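Chemist: Have a look at this prediction, sequence included:
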Amino acid sequence: KGPAECGARAGAGDGREPGGRARRPRVTVDSSKAKTSLEALKISLRQLRWKEFPCGRRLPCDIYWHGVSFHDNDIFSGQVNKFPGMTEMVRKITLSRAVRTMQYLFPLEYNFYPRSWILPDESSFFEKEIRMMKDRDPSWKPTFIVKPDGGCQGDGIYLIKDPSDIRLTGGLQSRPAVVQEYICKPLLVDKLKFDIRLYVLLKSLEPLEIYIAKDGLSRFCTEPYQEPTLKNLHQVFMHLTNYSLNIHSGNFIHSDNANTGSKRTFSSILCRLSSKGVDVKKVWSDIISLVIKTIIALTPELKVYYQSDIPSGKPGPTCFQILGFDILLMKNLKPMLLEVNANPSMRIEHEKELSPGVFENVPSPVDEEVKVAVIRDTLRLVDPQKQKKKDVHKDSKIQSLSCCRFQTLEHVSDAKEELLDAGSPARLEHDVSTTTEAALPSLCLKQVFPKYAKQFNYLRLVDRVAALFIRFLGVKGTTKLGPTGFRTFIRNCKLSNSNFSMASVDILYIDITRRWNSMGIDHKESGMCWQAFVEAFFFLAQKKYKSLPLPEQVASLIDFCEYHLAVLDEKRLVCGRG
């Protein structure tokens, strides 16, 4: 079947329920690109009584559910479950750079991310720094974990004891990586190392809105843990918690019980810790803090990507996204961020080998319990019918019918159905909505931002730097700042003077831009990338406010720039009125 046929059949009907009553317009969801999350999505849509279009639809849908990327479809309206640029933002190198920027400003607040070096750009610096640290403390015997930048599911990850042990097979130039200090003292359960997969909903970028699922998954290694030595470094089933690796171990246990097996619910682990006297509220509080701080580190560059794909003033969808946070609890219960996944697996089944080479998909109750709730309640939170006023909703449906006047008979039928739906009696609409909502469990997603915004807003300095960067990009749809844009930024913000001439500005731009471009940062377009602008901005802040600590230097320069731009905007406004 083609998309038109599937869409026509799914949309057929006269807009009435059995018995002749007009029914409430159902939210429409395009699931044609859902990929591995499809089964959990289908269950969620059935529970919500929403209308699914598994083969796509020619008329716009309310929600588009993509399995991989924002760019899976060309979308000009509605909502899509991916942000442009998110996949790039949470790659290991980009995430490390974003967190490192925040560590420069707020080292104590961002000590939940292991010390990291980017290869090959920082190979010599990595070797030199480790050598110096060993000279200062000869008893220090570190272990490092090497993670390929584009790797997933544990692919290509390995442990080393010395920088000289880094494998050059395949060439680091062709496959860059991040090397981190390995966390040698994790919390163990049943003598096994485990990590936590938590699901985080980024519901909105502006204003920032974050939700955390109240339950997650605990994924276990399949061999008893020992601190790394030269003899056991290669034992992946002992050191790496990745499900996709451990499932191949003979010790992997598939269990229908959330409290046992190699994959369990996080709540079962918390119950066990609580029974031993652990303050699990403190553990949760620390995890929430880690999540909010990580999102704050990611949002500035994410906004740069967002304005590139969905420029202000142009039609486009609104976005939301479920992220997978991988967190490790240390022996002292301090949570450490391992990585963030833009496309966390939402599969609710696993493969079972019936005979050599013959596999069957078997339901996984633990996965279904957690993942279906996350998808269903994400949809409840972004429900467009809760966010639109009834009269606006009716107008949009009438316009939709008008636009489709000369479409095929099937499309007109679809539009008529939606128009009939839009005209359903308010009382019935409320009754059906209330009945469906009442039949569902309470939300599994807890809002943490802006709920706790007062505690974390002081960390959002770099967001304001991003606003300056975006303002001077000039050409809509670009992510790099040209030399003219940089000079305009300096001039409009009154940053040049006798000690810092425009010639010096040009040299600064060329030096920083050339160095960042040599690191392989997106050669599709020329100019100063976001990370290069951050470096330049920090340099200017340190130059102008030498006596202050770095966070105050940056904050002072932001205030200075915003003041002069506000004055300039006011002048332009007055001139415009004149």
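Modeler: Sure thing, it's come through. Predicted, not measured: the structure shown is a model, and the values here were computed from it.
Chemist: switch to C-alpha atoms for all contacts and neighbour counts from now on
Modeler: Noted.
Chemist: Mind listing what's buried along stretch 461-476?
Modeler: Residues of stretch 461-476 classed as buried by neighbour count (16 or more other C-alpha atoms under 10 Å): 461-463, 465-466, 468-470, 472-473.
Chemist: Determine whether the claim that Asp30 is in a strand is correct.
Modeler: Yes. Under DSSP: H, G, I helix; E, B strand; the rest coil, Asp30 falls within a strand.
Chemist: My read is that it contacts Trp50, right?
Modeler: No. Asp30 is beyond contact range of Trp50, at 10.9 Å (criterion: C-alpha atoms under 8 Å).
Chemist: mind checking how far Arg460 is from Val554?
Modeler: 11 Å (C-alpha to C-alpha, to the nearest Å).
Chemist: Which one of these two is surrounded by more residues?
Modeler: For Arg460 versus Val554, neighbours defined as other C-alpha atoms under 10 Å are more numerous around Val554 (24 against 15).
Chemist: How about the contacts made by that one?
Modeler: Contacts for Val554 (C-alpha atoms under 8 Å, 6 or more residues apart in numbering) come out as 461, 537-538, 541-542.
Chemist: structure B:
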Amino acid sequence: MASKTSVSRKIKNRNSGKHVPTVDTTQARSNMEVLRMCLKDLGWKEYGSGSSADADIYWNSATFQQGNRNYTSTSARVNKFPGMCDLMRKTNLTRSLNVMRMLFPDEFDFYPKTWFLPEQREQFQDDADSIHKKDRRRHRPLTTFIVKPSDGSEGAGIYLIQDPTHCNVPNRPHIVQEYIDRPLLMNGLKFDIRIYVLILKLDPLEVLLYDEGLVRFATVSYQPPSNKNLHEAFMHLTNYSLNKRSATYKHALDEKQTDASKRKLSIVWSQLGQLFSKNEIEQTKEMIKELVNKTILAILPELRVQYASELPITRKQNRCFQIIGFDILLTDQLKPILLEVNANPSLRIDFDHVNEAGKFVTEPSAIDEDIKKSLVLETLKRVIKCKQNRKLSESNDEMMTQEDKKVIHHQTEAHSKIAVKHVKKTHYDTQLSACDSDSSSCISEELSNKEQQYQTGKESQNSNENTTSGASDSMLIDDNINFSTLDPSMTITGEQNVIQSSVNRTDMAADTPITNPIKLFKIIFPSTSQTKYQQMFLPEKIAFIYIELVVKRGYKAMTNWPFRNLAKICDLVDQSTTMISIDMLYTQIFYKLKQYDSQSPATGLDFPAFIEAFFLLSQRKYSNSYTLLDSATELLKTCIRHLDPSVDEPA
């Protein structure tokens, strides 16, 4: 008995020294129930209302700014990105996707043709008339359109039309899209898929796909749209919040139910496997992954601008993470179509309904708990592991910087030129001499052990990869290096060069995605076929220009002066592109923005307006370019050469 007590005491003492992760739930609200279940299972601490201590993770239910907390002075991670809610509004998401569609028309055909209302009301009516003329010539049913409020949710305010004059839109922003009238059906019912995606970090971008999801069914058998059934919301719309009020809605009694109006995605994949081949199902899953990656690349530029506006630019852009929900429809050919992206997918694990006595009651939902609890649990584990790796890399960075400075000092005093093969010995000797002469400069035993583990793992990784660590080390000691032959970002001197070298090596450790298998999450970006996404980072590079000219200077928007200055510095003014024409271009886009966007900054161009101006300017400057992608790439290269050599030019 005494022996067991002694062992128990030793285990308790050993665990007492470990840091227990903490999560601030003050603003969790509707996420609270599932979050507390996960924290209990993990054995983590909850910081609730009234707590003044800094937590490892802050969990908000809606937005980054929720609760007016200042995150600039803490190393904590927040479960929302700045500006994400606005980015995911239907009009803003459509604008982001349209930018990519202009550059890559064949790659973004997964989103229906869309018009902005009231901005494009006349254009929509003209286009709709033209589409209907084609329908009549080909003797097919008239194309139907679906109207959605930009900031709507739960199916509210959505309706179908065939006559474009029936589009009744007040001043509130809306979109109108071509309705997908040949959806895939199961048992005669239309359905959509809710996919959960985790954006784990921005620097570098890391996106994970949750391997389980929800499938929501309509509750009235589907018929092709006609004037007789356009009003049938339970037939044409699949929103859960809408269909749960239907008399034919079937609540799932457990997570394995195969005929419920809300089912697990894995069950539906199995059911579809009886209708389609395994190869067809796998191709659809791959198309969904591509759809997710391309959509995130479309919002990435604006996401970076919003991040830089809220958090210190000197910090790596890994302070935030977010679970977002993709709503996807499958056509009868198994092609995935993006309906919308939800910045705050519901994490509730219960449901409301009216019982037999006519009372409104809330009951637990087995299917929601099964899916969402694992989703939140694995997200928390991922995030805290990423945060711990970041701390370790920062410790390595500090230690390496100190060691490298000692090497330079040692070499300067000795005026010696040591061959590259002796670099490791130099580091070792310098560290020993420093410890002998000044014990305060010695690195702690714990950090040394961690650094040894890091170096061991890094050497193992480098044995299979072509790295530049040798070149970096030689740069530290060789006085005869010709800096003019190096990359522009490396042509810096003395102490700066040491820091740059150290940061590069730290990035190798910090930026390597965690490869340990974690249940239900799959890394889809970076992907094994990442080269196909390479050109899609062009708008992100334009965002870096905007950040340099606007955000870093403390402005909220780009005024006329920095826009003119951009043209002047980048030598864009010539006989074909005069400063007067540049001023006119700015004014044209500025007033267009003010006319249709009441929330736009009063002082100048926001980023979406700037990128529109950038494209128009590129077409004027490089009018002989074959495509917009070509002209925008050329203008980007010109701007980068003149503005910031540390920003890599596009390939």
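Modeler: Arrived safely. Here the structure is a predicted model, which means the values were calculated and not measured.
Chemist: TM-score of the superposed pair?
Modeler: Superposed pair, TM-score by TM-score structural alignment, normalised by the length of structure 1: 0.83. Supporting alignment: 512 aligned residues with a C-alpha RMSD of 2.7 Å.
Chemist: circling back to that earlier point, who has more neighbours, Asp30 and Trp50 of structure 1?
Modeler: Asp30 (22 against 15).
Chemist: Tell me which residue of structure 2 lines up with that one.
Modeler: Taking TM-score structural alignment, the alignment pairs Asp30 of structure 1 with Asp24 from structure 2.
Chemist: my guess is that match contacts Tyr47, does it?
Modeler: Yes. Between Asp24 of structure 2 and Tyr47 there is a contact at 4.5 Å, judged by C-alpha under 8 Å.
Chemist: Now for these two: what residues contact both?
Modeler: Ala55.
Chemist: Next secondary structure element downstream of the top strand by length along structure 1?
Modeler: In terms of residue count, the longest strand belonging to structure 1 (DSSP state E) is strand 192-204. Once the chain leaves strand 192-204 of structure 1, the next helix or strand it forms, by DSSP states H and E, is strand 209-213.
Chemist: Show where that next one falls in structure 2, residue numbers please.
Modeler: Using TM-score structural alignment, the match for strand 209-213 of structure 1 in structure 2 runs over residues 206-210.
Chemist: List the contacts of the matching stretch.
Modeler: So stretch 206-210 of structure 2 is in contact with 195-201, 289, 293, 375, 513, 520-526, going by C-alpha under 8 Å, 6+ apart.
Chemist: What of stretch 156-172 of structure 2?
Modeler: Contacts of stretch 156-172 of structure 2 (C-alpha under 8 Å, 6+ apart): 117-118, 124-125, 128-129, 142-150, 227, 230-231, 233.
Chemist: List only buried entries from those.
Modeler: 117-118, 124-125, 128, 142-150, 230, 233.
Chemist: The helix or strand hosting Ser474 of structure 2 packs against which elements?
Modeler: When elements are assigned from DSSP H and E, Ser474 of structure 2 belongs to helix 469-477. Helices and strands touching helix 469-477 of structure 2, by 3 or more C-alpha pairs under 8 Å, 6 or more residues apart in numbering; DSSP states H and E, are helix 366-414, helix 494-510.
Chemist: what does the last one correspond to over in structure 1?
Modeler: Alignment note (TM-score structural alignment): helix 494-510 of structure 2 is unmatched in structure 1.
Chemist: Next, count neighbours for the corresponding residue of structure 1 for Met88 of structure 2.
Modeler: Using TM-score structural alignment as the criterion, Met88 of structure 2 maps onto Val90 of structure 1. Neighbour count for Val90 of structure 1, taken as other C-alpha under 10 Å: 22.
Chemist: And Leu338 of structure 2, by the same measure?
Modeler: 20.
Chemist: quick check, it in a strand?
Modeler: Yes. With three-state DSSP as the criterion, Leu338 of structure 2 is assigned to a strand.
Chemist: Now do the buried residues in the match of strand 209-213 of structure 1.
Modeler: In stretch 206-210 of structure 2, counting by 16+ other C-alpha under 10 Å, buried: 206-210.
Chemist: Among those residues, which one lies nearest to Ser221 of structure 2?
Modeler: Using C-alpha to C-alpha, Tyr210 comes nearest to Ser221 of structure 2 of the buried residues of stretch 206-210 of structure 2, at 29.9 Å.
Chemist: So Trp65 of structure 1 lies in a strand, does it not?
Modeler: Yes. Counting by three-state DSSP, Trp65 of structure 1 falls inside a strand.
Chemist: wait, what's in contact with it?
Modeler: Listed by C-alpha under 8 Å, 6+ apart, the contact partners of Trp65 of structure 1 are 29-34, 80-81.
Chemist: Spit out the contact partners of Leu334 of structure 2.
Modeler: Residues in contact with Leu334 of structure 2 (C-alpha under 8 Å, 6+ apart) are 184, 280-281, 284.
Chemist: in structure 1, which of these remain in contact?
Modeler: Checked against structure 1 using both residues aligned by TM-score structural alignment, their matches' C-alpha atoms under 8 Å, the contacts of Leu334 of structure 2 keep these contacts: 184, 284.
Chemist: dump the residue contacts of the match of Asp30 of structure 1.
Modeler: Asp24 of structure 2 neighbours (C-alpha under 8 Å, 6+ apart): 46-48, 55-59.
Chemist: cool, and Ser365 of structure 2?
Modeler: Each residue near Ser365 of structure 2 by C-alpha under 8 Å, 6+ apart is listed here: 252-254, 349-351.
Chemist: what's the helix or strand for Ser402 of structure 1?
Modeler: Remark: Ser402 of structure 1 resides in helix 390-403, with elements defined by DSSP H and E.
Chemist: Give me the buried positions along that helix.
Modeler: Buried residues in helix 390-403 of structure 1, counting neighbours by 16+ other C-alpha under 10 Å, are found at 393-394, 397-398, 400-401.
Chemist: Same list, those, but as a markdown table with distance to Arg515 of structure 1 please.
Modeler: Shown next, in a markdown table, are the buried residues of helix 390-403 of structure 1 (distance: C-alpha to C-alpha, whole Å):
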| residue | distance to Arg515 of structure 1 |
| --- | --- |
| His393 | 51 |
| Lys394 | 54 |
| Lys397 | 52 |
| Ile398 | 54 |
| Ser400 | 50 |
| Leu401 | 54 |
